Each structure stands twice: as structure tokens, then as C-alpha cells.
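Chemist: Sequence and predicted model, in that order:
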Amino acid sequence: MTRTVEPFLGEVTALILRMGGCCEAILAKALRALFERNAELAHEVRHDDLEIDRLDVAIDEAVLRSLALQSPVADDLRRLLAANDIGTDLERVGDLARNIAKSAVRLSERPPVAIPAQLEALAVECQAMLREALDAFVHRDAARARALMAQDDRVDDDQDRVIRLALDEIRVHPDQYQQEVDLILVAKHLERVADHATNIAESVILLVEGRNVKHAEKFARSAGA
């Protein structure tokens, strides 16, 4: 790594760590608002998301300054672009938390329905994946990142299970369809959080090993077809 690029990489890394902490906190707050039917807490999420947006802009600016002033190549360029991708994924996690908070507000305004244990389990699983992705980034741990990527299919299955339960409830209690639709939306948002955690894991592998593993499984299936 060239000495002149190190300050930019250090700045971007520090920003990502701050942003990651904000994302974990805002997601936890949105889910707490959902499970506790706390509209006031849900409204706080919109304000909290502004800080994530500011950090995302700061990461973009730091990367652009490095590109303009240092013209990094090879490993340095790869590290900068991978870090920028992580910032983008974290910003989208913030957006998803805000969407969950919107559902929390709507649910708090309607007659309560039972929240399935499977949705609560999905929330815990997706929060853990985000935390694991950030830990893999902090420790530059490609093996940890690969282990996280293997969890993505299970999250897809768990999301489908929640959706099927909600659809069953709509058939039995059609008057609750609005609430059940919001629970479906929350499940989909959580699955997207897991997708972004997986993207971060892929970026960690690119950072550590210089290997682009995005879509690798899809390409492998296509080659074997």
C-alpha cells in the first residue's frame, strides 16, 4: 500500500465503523418500535437515518479525494472501491430500517395482531449477520466473511416461512390484511438487510484477497448447466 493513500484508507475505515455502528443501532430501534408498538420510537428512526446519509456522503468524498489527488492503482484502488461499496450497502441498511419503522407506525395505529415468533427470529438472524459482516471488516477476516455468505439461503427460506404464515392469517382473518401486509414488508426488508450484509462480506473478501466473488455462485451454476 502506498504511504500517500494510507490516510485516505484510514479515514474511510473510521467512517465505515461509525456508519456500521449507526446502522446496527437504527435497525435495533426500528425493530424495537415494531415489536413494542412504539410509534414515538419509530419516528426517531427518520432523524437517525440522516446521520447515516451524512456518513455515506463523507465516505464518497474521501474516496473521490483520494482518486483525484493520488490516482491509486492496483491494491490501493481495489481497497478504496471496496470500502466505498461497503458504505453504499450500509446506507441502504439505514433506508431499510426506516422502512421497517414506517411499518411500525402503521401497525401501532391499527388493531394489534400477533407477531409470529418466526419474524422475531428472522430479525435476530439478520441483525447478527450485519454484526458479523462488520466484524469481518474490522478484522479483515475473509474466512468469517465466507461463513456469513453461506447463511443467505437460510434467511431466504425463513423469510418465505414468515410470508406464508401472514398469507394464512389473511385467509383466516381478512379484516387483518393491512397488518399482515406490513409484517410481510418487514420480512422482506429484513431479508434485504441480510443481502447487504452478504454484499459487505463479499467486499471484505475483495479487500483481503483481491478476489471478486460477487455472483460467483450464479456463474458456477451457469457453467455447470
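Modeler: All right, it came through fine. Since the structure is predicted, the reported quantities are computational estimates derived from the model, not experimental observations.
Chemist: from here on, contacts and neighbour counts on C-alpha atoms
Modeler: OK.
Chemist: Residue 119: neighbour count?
Modeler: Residue 119 has 21 neighbours, counted by other Cα atoms under 10 Å.
Chemist: cool, residue 139 as well?
Modeler: If we define neighbours as other Cα under 10 Å, then residue 139 has 11 of them.
Chemist: Take this one as well and set it beside the first:
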Amino acid sequence: MEQRAHFSKKLEDLKIMVLRMAALSESAVHKAIKAYLENDADLAEAVIVGDDVINEMEDEIDIFSLELLALDQPMAVDLRTIIGAQRITVNLERLGDEASNLAHRAMFLSTRPPMPHNPKMEELASTVTLMLSDALKAYVDDDVALAGQVCRMDDKADDLNIAILRQLASEMVTESRIVERGIHAIIGARHLERIGDLATNVSESVVFIVEGTSMKHNCRG
């Protein structure tokens, strides 16, 4: 019984580590989006510098998880908890990368005249930040239903990304002076869409942990 309690404490410690990393990744995403939408170069630079901390946390969690697998040889839901945490950590690191990538776009665009106001870009940003928030809440609460909602929202993010691409392409055809900025804006929208994809991946891992069902590539059903 004492051994079981000790192992359960290790699993709790693992989840706390993942949630600390999640808080950093989510903060980086919010800051990058703010920098991108408001042409804030200083905030963008802070996001880029902070990515190293997220990478270091991934390494720490990876080592901790592998030790749990090697020394305790968990089974069933305990095994899924560890593997799921590893999967989520990989996606959190990628979220940090996407935030950094978006911040680089923000830094470039901050040196150029502002692009025309694009409500769809703001809607895409709001959509993916909600997806990420809900995906992390689903992990905290083991909420499969909420994880499923995140998966279904990914279609909206995809549609908005396509709409932005079409709108910017049309604007670049009629106004050659915005071509350079338009290309960077298109890439920025792609980074936002990828954030939605990664939130979906986190939700898939929640379903795997709770139900033992692999939802890879089939989360929207």
C-alpha cells in the first residue's frame, strides 16, 4: 500500500510538471498573439527569449517520465497517464515554437506600415486561444467531453485560415505594395492555425489517458 501511495505521488508530481509547462506555453501563445496583432516588437522579443525555458522543461519532464516507466513498470491507466503526459509535453514544446515563430512575424511586421484591419485574423486568434485553454482544462479535469469540443473546433480554425489566405491573396493582387507584408501575414495565420492543431493533439491525449482510446487523426468525429 505504501509503495502504491508513493507511485501515485509521483504521478501527481508529473501532472504538476506538465501543468507548469502548459502555463508557460499558453502564456507564450497569448503574448505572441498580442505582439502580432498589435505590432509590439518588445513583447515579441520576450516570447522568443522565453522559448528556451519551455524547451528545458520538456527535457526535465521527459527524464522524469522515463524514470517512472523504467523503475515502476506501470500498467493500464497509470501507463496511459505517463505516455499521455509525454505526448502532451511534446505538443506544449511545439506550441512554444509556434509562439516564437509568430513572434518573429510580429517583429518583422512591426517595422512596416500596419496591414489593413482583418477581423478574421482576430477571430482565428480568439478561436485557437479558446481551443488551447479548453484543451488544458480538459487535461486538468480528465474531461473527455470538453476534449471532444476542442477537436470539433479545429474545423473552424482551418476554415478561418483558408479565408484569411484567400482575402490576403486578393488584396495582394490589387495592391502590390502590401505583397511583402501580406506574405508574412499569411505565414502568421498559418502559425495560428497550427496552434489550433496542437491544442487538438492535447485533447486527443486526454481521451487516450482517460479512455485508452487512440484518437490520432480521428478526433473530430
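Modeler: Here it is on my side, so go on. Treat the numbers as computed from the prediction; the structure is a model and nothing was measured.
Chemist: How alike are these chains, TM-score-wise?
Modeler: The TM-score (TM-score structural alignment, normalised by the length of the second structure) is 0.94; 219 aligned residues with a Cα RMSD of 1.7 Å.
Chemist: Please work out which residues of the second structure line up with the lengthiest helix in the first structure.
Modeler: With secondary structure taken from DSSP state H, the first structure has its longest helix at helix 74-108. Here helix 74-108 of the first structure aligns to the second structure at residues 76-110, judged by TM-score structural alignment.
Chemist: Ok, stretch 125-133 of the first structure next?
Modeler: Stretch 125-133 of the first structure covers residues 127-135 of the second structure once aligned (TM-score structural alignment).
Chemist: Touching, residue 119 of the first structure and residue 187? I think so.
Modeler: Yes: here residue 119 of the first structure lies in contact with residue 187, judged by Cα atoms under 8 Å, at a distance of 6.7 Å.
Chemist: Common neighbours of those two, please.
Modeler: Applying Cα atoms under 8 Å, 6 or more residues apart in numbering, one finds that residue 119 of the first structure and residue 187 are jointly contacted by 159, 162.
Chemist: For the nearest residue to residue 76 of the first structure once chain neighbours are set aside, grab the count of nearby residues.
Modeler: Nearest residue to residue 76 of the first structure, sequence neighbours excluded (Cα to Cα, 6 or more residues apart in numbering): residue 1, at 6.0 Å. Neighbourhood size, residue 1 of the first structure [other Cα under 10 Å]: 13.
Chemist: Matching residue 192 of the first structure against the second structure, which residue comes up?
Modeler: Using TM-score structural alignment, residue 192 of the first structure lines up with residue 194 in the second structure.
Chemist: ok so, going back, right, and the residue nearest to residue 76 of the first structure touches residue 74 too?
Modeler: No: checked against Cα under 8 Å, the pair residue 1 of the first structure and residue 74 is beyond contact range at 9.3 Å.
Chemist: Identify the residue spatially nearest to the counterpart of residue 216 of the second structure in the first structure, adjacent ones excluded.
Modeler: Using TM-score structural alignment, the equivalent of residue 216 of the second structure in the first structure is residue 214. Take residue 214 of the first structure and drop its neighbours on the chain: the residue closest to it by Cα to Cα, 6+ apart is residue 202, 6.3 Å away.
Chemist: So for residue 152 of the second structure, what's the nearest residue that isn't a sequence neighbour?
Modeler: residue 220 (4.9 Å).
Chemist: do the same with residue 196 of the second structure
Modeler: residue 128 is the one closest to residue 196 of the second structure (Cα to Cα, 6+ apart), at 4.7 Å.
Chemist: what residue of the second structure matches up with residue 41 of the first structure?
Modeler: Residue 41 of the first structure maps onto residue 43 of the second structure when the alignment is built from TM-score structural alignment.
Chemist: Count the neighbours of residue 9 of the second structure for me.
Modeler: 12.
Chemist: corresponding residue for it in the first structure?
Modeler: So residue 9 of the second structure corresponds to residue 7, using TM-score structural alignment.
Chemist: which ones are touching the residue nearest to residue 152 of the second structure?
Modeler: For residue 220 of the second structure, the contact set (Cα under 8 Å, 6+ apart) comprises 148, 151-152, 154.
Chemist: switch to 10 Å and redo it
Modeler: By Cα atoms under 10 Å, 6 or more residues apart in numbering, residue 220 of the second structure lies in contact with 147-155, 200, 204.
Chemist: quick check, nearest of those to residue 27 of the second structure?
Modeler: residue 200 (17.7 Å; Cα to Cα).
Chemist: Nearest spatial neighbour of the closest one, chain-adjacent residues omitted?
Modeler: Residue 200 of the second structure's closest residue in space is residue 151 (Cα to Cα, 6+ apart), at 5.2 Å.
Chemist: The one you found: neighbouring residues, count only.
Modeler: Applying other Cα under 10 Å, we find 24 residues neighbouring residue 151 of the second structure.
Chemist: mind checking what it lines up with in the first structure?
Modeler: Residue 151 of the second structure maps onto residue 149 in the first structure, by TM-score structural alignment.
Chemist: so the residue nearest to residue 214 of the first structure sits right up against residue 140, yeah?
Modeler: No: the pair residue 202 of the first structure / residue 140 is not scored as a contact, 11.6 Å apart, by Cα atoms under 10 Å.
Chemist: More neighbours: which of these two?
Modeler: residue 202 (25 against 17).
Chemist: and the more buried one, what does it touch?
Modeler: 82, 85-86, 133, 142, 145-146, 148-149, 196, 211-215.
Chemist: could you redo the last one with a cut-off of 8 Å?
Modeler: 145-146, 149, 212-214.
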